[in-house]
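# fold the following, please.
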Amino acid sequence: MLARLARFSFRRKYLMIFAIWVPLVVVLSAVSGAVGTDYHTEFSQPDSESKKVGDAFKAIGNGDDGFPAQIVFTAAQGNQDPEVQAAMTALFEQVDAIRLDSKNNVLTADEVAALPADEQAALTDPVKVVSPYSEDGAQQTRPADAPTNTTGQDVSFAQLTVTRVDQATTQHIADAIQELGQDVRVPGLEVEYGGQVFQKFEFPASEILGILAAVVILMIAFGSVIAMGLPIGTATVGLGVATAVVGLASRGLSIPEFGPQMAAMIGLGVGIDYALFIVSRYREHLLMGEDPETATVAALDTSGRAVIFAGITVMISLLGLFIMGLPFVQGLAVAGATAVLVMMLASITLLPALLGVVGTRINTTTRGAAAVVGIWVLCGLAGVIVDKLGIFMLVGSLVVVLTMLYQYNVTVRFFGWVIRRRTASTGWPGSAWLRTPLPERTEKAREHRFWFRWSRFIQHRPWPAFVAGAGVLVALAIPLFGIRLGFSDEGNQPKDTTVRQAYDLIADSFGPGTNGPLYLVSTDPSATAESVAAVDADLAQLQGTSIAIATPGREVGPGTWSWVVYPTTAPQDAATSDLVHHLRDTVLPASGIDVWVGGWTAGGIDFSSYIAGRLPLLIGAVLILSFLLLMMVFRSVLVPVKAVVMNLLSVGAAYGFIVAVFQWGWGASLIGVDHPGPVEAWAPMMLFAIVFGLSMDYEVFLLSRMKEEFDRTGDNATAVADGLASTARVITAAAIIMVCVFSAFALGDDRSLKLFGLGMAIAVFVDATVVRMVLVPATMELLGARNWWIPKWLDRILPHINVEASHDEHHPGEA
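Just a heads-up that it's a prediction; the model follows:
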């Protein structure tokens, strides 16, 4: 089937490119832009106390089930200054007057007043405001001389609760609030906005840096501009399609704000890798003397099979996250799996068409073309550094066009629009040098290549290599045993953002726990004034220790009582988690009534506990699946066992790294993380699922060559050395690209993406170096022919999965 698909794509190349993939990108992007996206994060899970609290607030309709936010302000003349109080009170009234119409359009007080009375009655109130100047907000001000206030000024905040609506509407509400705040002009008054509602989720330029790194690496690996451009172009087109599809999917699934970024991270990595494998095999068959169409068919029928198998494995691993039973996690899984699927399809349809366009020119590169690539890379890098990417890429494009015109001796006459090519005799100085092809690389015999000699070096010392490699992985994994799952708070946002400044003002005046209040609710029918008073007394005993402020219980609805508790520690601190568990397990049960602890902070704690309990199920499912797939592919028992164990060590090393950096703070400031905090609760499960899938990619590509040589020669030692020599350069280039793509996300502002990107980068790096280049040849040598042993009865009942086709009988060297 792949052979027929390759021939169709090759022969109908322009149809495949301009009638299928280009329109697909344009149409899906236009539809996604017109329909809009709805990225939102939902950490609540069934049967948790935080969910019960949210449901109780929703049932009485008091608005407390929404997103918490704050308007924080401080004035040099004091917050009780009449001018300050009048200005801020007017702002709070305007914010409280914001309304939504039936289409979720945001209307200000003036716009509402212009509507007829019947239309005003149909509007909904999306924002609840508790002013620090009101009776309910009396504790929302800290004077400059308060013991907890280290700012030297009065600090006050209005507590907002924003209704849970789609992300776009939430952002419009936040923008409307900040626009109203811009009209507050009182000398000495500073106004900041806190809470997730006011966070700006912008797509960082990290992907651009990853692509630039991939360009450089592929140029070094291939020595050809066209060979470099094919994987980049294929992955870029696939990324456009995947991003649009994920955006559309967000309308029906709970995909978090960083979902498209994570999908781009995964998609770019696997997309470039898959195309790299196929392009390498294509060039390999061209060097054997085959014509472009035959070489394309051979590449798809060999490496294309491995790409499909690897892609399906990654998708199965990701979709296995549905085991977790959480819409938020399922949304991330769908986003990542969508990116992998699109990249896989692009590699086996779009890429063969592009190979048909370039033909034998894939190995030819002129000095001018190499210069053009250098210009693009430098302009892109400069644009990212100074945050003027569009301008620098425009300048780069102009320089590229001028270089190409100069290279091919083109004269352009603007008057009369005459364009003609200059003759060789009147060519521009140096143009002939620019058109000169770079010398093509000559391939060494396999036994003279570095990786062949490296494999022999390891094989002659298998035990020391095995002990050293395993020791490195175990040492890296040690911090894993101290992992703490949770969620970072706004204290980890960049210092120049209003969200971070609001967080710091509250933390420095009220205490950090005020940024993450806990909401206590009781709907117990047996609740009485006495039992409510007992809860008040129990909470009061903790004030000054683990609780900074605890409001008295009040009846917020028929039979519904509510308290607000502000911890003394930050939302992300372990002590806050301890307080939540202490309240639930010890303090509140003593009152004699059922009281639930909820709110955004408690919801994150519940989510983390839920993930910790379900993670073993995910790990078990992925391990079993990986073992069975490898056993079917390689007809072996020991090879899958080794793969599972070594993949576990790779993931453990990545976990240990993120714990050391993000939880313990080792070197965190180097990547822009100011405060140590918990490991994002969703990251270990996502990292585990993805890394196992990606590890299978390298596993199949490396071991299939080893198995091929073993079947041909029957000599395990030779098979290991030849297999590594044939694949190591491609695996190394692919791994470096992935590491660059993933590491580039550490340059963004979002801590979650930093953690996940660096975790992925470390996992891929360790897997491609310590595991593939040290532990695999060492263990293969130690086990010898036993590597390929399988009981006959098991061999008969297992289905056959062939990742290599008949073209492998040529046994070519790696390009």
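# for the rest of this, base every contact and every neighbour count on C-alpha atoms.
Will do.
# who touches the one helix or strand Leu520 maps to?
In this assignment (DSSP states H and E), Leu520 forms part of strand 518-522. Strand 518-522 is contacted from outside by 53, 56, 560-567, 593-602, using C-alpha atoms under 8 Å, 6 or more residues apart in numbering.
# any idea how far stretch 758-774 is from the middle of the chain?
Taking C-alpha atoms, centre = their mean, to the nearest Å, one finds the center of stretch 758-774 at 18 Å from the center of the full chain.
# what's in contact with that stretch?
455, 458, 465-466, 469, 646-647, 650-651, 653-655, 657-658, 687, 691, 694-695, 698-699, 702, 724, 728, 731-732, 735-736, 738-740, 742-743, 745-746.
# next, the buried residues of stretch 206-225.
Neighbour counts over stretch 206-225 (16 or more other C-alpha atoms under 10 Å) mark 206-219, 221-225 as buried.
# please provide the structure for the following sequence as well, for comparison with the first:
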Amino acid sequence: MKKQHGEQVKGLAARAALWSARHRALAILGWIAFVVAVTVLNGHFGTLEATSSDQGHGDSGKADRIVEAAGFPEKPAGEMVIVQNRAGTDRAAAITDVTAALKKTTDVIDVQKPVESPDGRSSLITFSISGDSETASDRVQPSLDAVAAVQAEHPDLYIGQGGSASGDKLIGDKLDQGLTNLGMLSIPVTLGILLVAFGAVVAALLPVLLAIMAVVAAMGLLAFASRLAPTVDTTVHVMLLVGLAVGVDYCLFYIRRERDERRNGADPHRALVIAAQTSGRSIWISGLTVIVAMAGMFFTFDATFVSFGVGTILVVATTVLGSLTVLPALLSALGDKVDAVKIPGLYRKRGDGRMWNGFLRLVLAKPLISAVLAVGALAALAAPVLDLRTKAEGIEDMPVSLPIVQAYKAVDEAFPSETSPADIVVQSPAVRGERLDSAVARLRSAVEASDGKFTGPVEVDINPAGTVAVVSVGLADAASLSELRESVVPAAFGDLPALVTGEAAWNADFNARLDASMPWVFGFVLGLAFLLLLVSFRSVVVAVTGVVLNLLSVAAAYGMLVFVFQYGHFEKLLDFQASDGITNWMPLFLFIILFGLSMDYHVFVLSRIREGHDRGLPTKQAVREGIGRTAGVITSAAIVMVAVFGLFATLPLASTKQLGIGLAAAVLLDATIIRAVLLPAVMAMLGEKNWWLPKWLGWLPEVAHEPPPAVTDADRPERELARV
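Below is the predicted model of the structure:
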């Protein structure tokens, strides 16, 4: 069909929408084929997972890689049983019963003689689970049953079992149950909120369906990406979290704008083009900004963060692709049937927005007072951030009601060297000999003279090739690690190359890696977000305002985390125990995720405000109109995000609770105090200064925000013309 006279619709989103509208069947079937194909290929090729050595840093990472390559015989999974005297009763009979029961239990081997604690109140019996240590959790249940039976016979004593196999089973079972519940609840909850928002079943189903398909497709693509960056198992959960949130948001923005334009009198095709030119444009700009923020994780050079970055980038990119292609095709095919199956009492043709408009009039009438109150509220919420501390993830981050947590705490108090050992890795062409023997002897002497900072026994394990030795020593606490590394090991091993690893060392090196990467990550995310906003809105003030407002919401979220998880508020409600710090990776991860997700709202609202400004409205009126018309959809999108993120607070790990609470609190604050009060108040005070751009930046490209001009018949799909 030849073009007729008239202005051609421009813009990536509009062109994609027009193409999809003209080729509906191809766009829809192509999307389905894409999702199915990558899912099938994922099942065929599988996903490469990062090993423990891939995730290490510093000396501990080097040591772990040396040990992994040294060919040590695989050790069976170790378990331990603590028998503790808490009421002045005798432990001897219980110890005998535990030992006898374990020796008769299936898959239990190497039952050792009991070791007494220094205070004489506890005994520790160690043993192993036969077979592959990776699958030992499948065979540990008989030993757990045997120990539980002895505990029932000796109620006046505490008898508990802990270890790698029992920990994997009990914690894994609890986490799997929580994730299953999360998966079962997140989609119905999201659908329920959208049913209330749209009041129509078909309109509510579209965002959920497309978000799920985008997540599935991204997980399929992860199989190929894992060849370049091996993934960690928690990446898929983060992808579900982000994918469901942004997927529903993007579709919600697009559908609501299309329906609003249709109700304003536009014909179906015109309404679709306007939605593509406005909300569609906001989607790809927002998606690009989120992707840029997620790319900041690569600067950590950490396998877990890199995996999270790859996964979230894939899911956001896939969601944007679906929102700009298959969604317009579906809306074009459905037409007004998108409002089919209306729900009585919920469906309404147009939201009058009286509440939001009335609130906005109040804010814009007194912008200075509104801004001061908003900043004061955010400052109060963010104040606890001054006391923010971080800690490594540990067994204490599980609910205290779990038997494995109680056992580990008891062992840690009575036998600290069993729960926080350090391994000194020595590599040499011929490690056996007098040099190593003398070094180990000096180490034993240092342990004996350490006043309990280090504990024995000092054990030595040498690989079959005789090239690597692992010398184990107990640490009374993590604080002893620095002394071990800085003075004890150099003095004992001299010129023998020795690296310290173990849980405490791994955590210390991980923290050092995060600290070193923090300035790079923050600088990259803030700098690129500023540039994207600058180019999109051609305003230095808008770009600076966007960055500052997002930083305020992040600071408030940090303050909420400290208030809840360090100060111990809502412990019973959330089923956790307060600790002396937030999980060490949480602040950086939350910053990246929140900064990316906050741009959803910011770009969407600013685009609508800029539309009004480009039509000649005064800034204050453009702000009132832009925020007033987007308040409803942003409220719905925020409720979806808060609900999905809040579900993560039901998982057993303290880190997942922190993630859920931090994200939910930040999104809630962002959609209320930030977007409904502070943003309009600041923009009203600045007036035309909002759009200030230095002359030397005049070369930046012009990006139109106003609705597109009327399209000609040449721009319409043939089937649409047939209906007109």
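# out of the contacts of strand 518-522 of structure 1, which are inside helices?
Val53, Ala56, Trp600, Thr601, Ala602 (DSSP state H).
# which SSE is the closest residue to the last one other than its chain neighbours in?
Nearest-residue entry for Ala602 of structure 1: Ser50, 6.2 Å, with adjacent residues in sequence omitted and distances by C-alpha to C-alpha, 6 or more residues apart in numbering. Secondary-structure assignment from DSSP H and E places Ser50 of structure 1 in helix 49-60.
# what of Leu124 of structure 2?
In this structure, Leu124 of structure 2 is located in strand 122-129 according to DSSP H and E.
# distance from that strand to the middle of the chain?
Its chain's average C-alpha position is 37 Å from that of strand 122-129 of structure 2, according to C-alpha atoms, centre = their mean.
# report all helices and strands that that strand contacts.
Packing partners of strand 122-129 of structure 2 (3 or more C-alpha pairs under 8 Å, 6 or more residues apart in numbering; DSSP states H and E): strand 77-85, strand 108-109, strand 115-116.
# tell me which of those strands sits nearest to Ala276 of structure 2.
Proximity to Ala276 of structure 2 (C-alpha to C-alpha) singles out strand 77-85 among these, at 57.1 Å.
# returning to what we had before: from the contact counts, what lies against the helix holding Ser50 of structure 1?
Packed next to helix 49-60 of structure 1, using 3+ C-alpha pairs under 8 Å, 6+ apart, are strand 518-522, strand 596-598, helix 600-634.
# how about Leu228 of structure 2, secondary structure?
coil (DSSP: H, G, I helix; E, B strand; the rest coil).
# report how many residues lie close to it.
When counting by other C-alpha atoms under 10 Å, one arrives at 10 neighbours for Leu228 of structure 2.
# same deal with Phe634 of structure 1?
Neighbours of Phe634 of structure 1 using other C-alpha under 10 Å come to 23.
# quick one: what's aligned to it in structure 2?
Aligned by TM-score structural alignment, Phe634 of structure 1 pairs with Phe537 of structure 2.
# run the angle between the helix holding Ser50 of structure 1 and helix 600-634 for me.
Angle, helix 49-60 of structure 1 to helix 600-634, by axes from the mean of the first three to the mean of the last three C-alpha atoms, to 10 degrees: 120 degrees.
# would you mark the buried spots in helix 49-60 of structure 1?
Neighbour-count burial for helix 49-60 of structure 1 [16+ other C-alpha under 10 Å]: Glu49, Ser50, Lys51, Lys52, Val53, Gly54, Ala56, Phe57.
# residues in contact with it: which ones?
Contacting residues not belonging to helix 49-60 of structure 1 are listed as 44-45, 63-65, 519-521, 523, 556-558, 560, 596-600, 602-603, 606 [C-alpha under 8 Å, 6+ apart].
# and of the helices and strands packed on helix 49-60 of structure 1, who's closest to Asp273 of structure 1?
Nearest of the helices and strands packed on helix 49-60 of structure 1 (C-alpha to C-alpha): helix 600-634, 20.2 Å.
# could you say what helices and strands that closest one packs with?
Using 3+ C-alpha pairs under 8 Å, 6+ apart, helix 600-634 of structure 1 sits against helix 49-60, strand 485-486, strand 518-522, helix 574-582, helix 638-658, helix 683-713.
# could you identify which of the ones you listed is most buried?
Highest mean neighbour count among these (mean count of other C-alpha atoms under 10 Å): strand 485-486, with a mean of 26.
# picking that back up, so after the strand holding Leu124 of structure 2, what's the next helix or strand?
Using DSSP H and E, the helix or strand that follows strand 122-129 of structure 2 in sequence is helix 141-153.
# list the helices and strands that following helix packs on?
Helix 141-153 of structure 2 sits against helix 92-103, strand 157-163, with contacts defined as 3+ C-alpha pairs under 8 Å, 6+ apart.
# could you find the closest non-adjacent residue to Gly247 of structure 2?
Gly247 of structure 2 sits nearest to Ala211 (C-alpha to C-alpha, 6+ apart), 4.4 Å away.
# of the contacts of helix 49-60 of structure 1, just the buried ones, PyMOL syntax please.
Buried subset of these, written as a PyMOL selection, criterion 16+ other C-alpha under 10 Å:
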select buried, resi 44+45+63+64+65+519+520+521+523+560+596+597+598+599+600+602+603+606
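# now for the alignment partner in structure 2 of Ser48 of structure 1: which residues touch it?
By TM-score structural alignment, Ser48 of structure 1 lines up with Gly58 in structure 2. By C-alpha under 8 Å, 6+ apart, the contact set of Gly58 of structure 2 is Asp509, Phe510, Arg513.
# having no further points to raise, I will conclude here.
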